[in-house]
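J.: take this sequence and fold it.
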Amino acid sequence: MPCQWTLEDAGDGFVRIRNREGRGKYLCADGDAQNGTRAICSTHQQTWKIIPFNGESNRFRIVLSATYYVIDLDNGRPTPGAPVFIWNDNGGLNQVWIFEPVEA
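T.: So this is what the prediction gives:
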């Protein structure tokens, strides 16, 4: 099953991204904001901006607040368990994420 997340309003157009299975764990960068920093689940509640991709209704870039870094799929390989990192926005599809509603 794909990872399931809940977006929590953090104000000013930003969200916190909470893992539905993670018991209070949120998406965050594991260290300083720079290319190659791993994205992990943590109790640290970083904020993100969700930006529509090409005007589509369910595809987005996930941008770390106060930076130009986005969530990036390792080497663009959509395999189960593949790590994700933050990286400069390079326009690649490996930096585009699909959001789908699920039942609570």
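J.: going forward, measure contacts between C-alpha atoms and count neighbours the same way
T.: Noted.
J.: once you drop chain neighbours, what's closest to residue 6?
T.: Closest residue to residue 6 apart from its sequence neighbours, by Cα to Cα, 6 or more residues apart in numbering: residue 18 at 5.1 Å.
J.: residues near the one you found, how many?
T.: Other residues within reach of residue 18, judged by other Cα atoms under 10 Å, total 22.
J.: now show me the structure for the sequence below, then we'll compare the two:
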Amino acid sequence: MACIQSGGIYALINVKAQNSCLDLSGGDNYSIIGYGYHSGPNQAWMFERQYNGNYLIRSIGSGLYLNIEGEPRDGARVVAKPTQFQWHIEDEPSFQQAIRLFVPGTNQNVDLSDHGNATPGTPVTLWGKWNGNNQLWRIESVGGVR
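T.: Now for the predicted structure:
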């Protein structure tokens, strides 16, 4: 699984918008946006493997979990909440160290909106799986295992 270690801390950088990182917005501490990588704690995520093989993904900066707003559907916002939410992670064979993050049991995966718009603040949403590189996230270790 792209060398993900349970308890490992990673940044998730969009494959299409190459400097755009999965970022917990400092503006509302709720929205997940694409933002230029700066190695802040709001861009560091701890992956915690669960017994079923899925992962909890928790913000190092806030302790909130990567979650969704409402039901899994095209355009649903990816947000941070205090409630745990499991993600199914799949390696993307066409890119080294790239993954897709799915809502388990669906084809809905984490997508940098507007076809991977690199403008800081672009919303991160769910969208059905397709060939767009804006749905691929390169993982980079940014800390040890906790």
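J.: helix or strand for the residue nearest to residue 6 of the first structure, which one?
T.: Using DSSP states H and E, residue 18 of the first structure maps to strand 14-19.
J.: okay, the next helix or strand after that strand sits on what stretch of the second structure?
T.: Of the helices and strands lying after strand 14-19 of the first structure in sequence (DSSP H and E), the nearest is strand 26-29. The aligned range for strand 26-29 of the first structure in the second structure is 65-68, by TM-score structural alignment.
J.: what comes into contact with the matching stretch?
T.: For stretch 65-68 of the second structure, contacts defined as Cα atoms under 8 Å, 6 or more residues apart in numbering pick out 56-59, 76-85.
J.: return the residue of the second structure aligned against residue 8 of the first structure.
T.: Residue 8 of the first structure maps onto residue 48 in the second structure, by TM-score structural alignment.
J.: that match - how many residues pack around it?
T.: By other Cα under 10 Å, the residues close to residue 48 of the second structure number 20.
J.: host element of it?
T.: Assigned by DSSP H and E, residue 48 of the second structure belongs to strand 45-49.
J.: what's the angle from that strand to strand 55-59?
T.: 160 degrees (axes from the mean of the first three to the mean of the last three Cα atoms, to 10 degrees).
J.: what's the local residue count around the equivalent of residue 136 of the second structure over in the first structure?
T.: By TM-score structural alignment, residue 136 of the second structure lines up with residue 96 in the first structure. Other residues within reach of residue 96 of the first structure, judged by other Cα under 10 Å, total 20.
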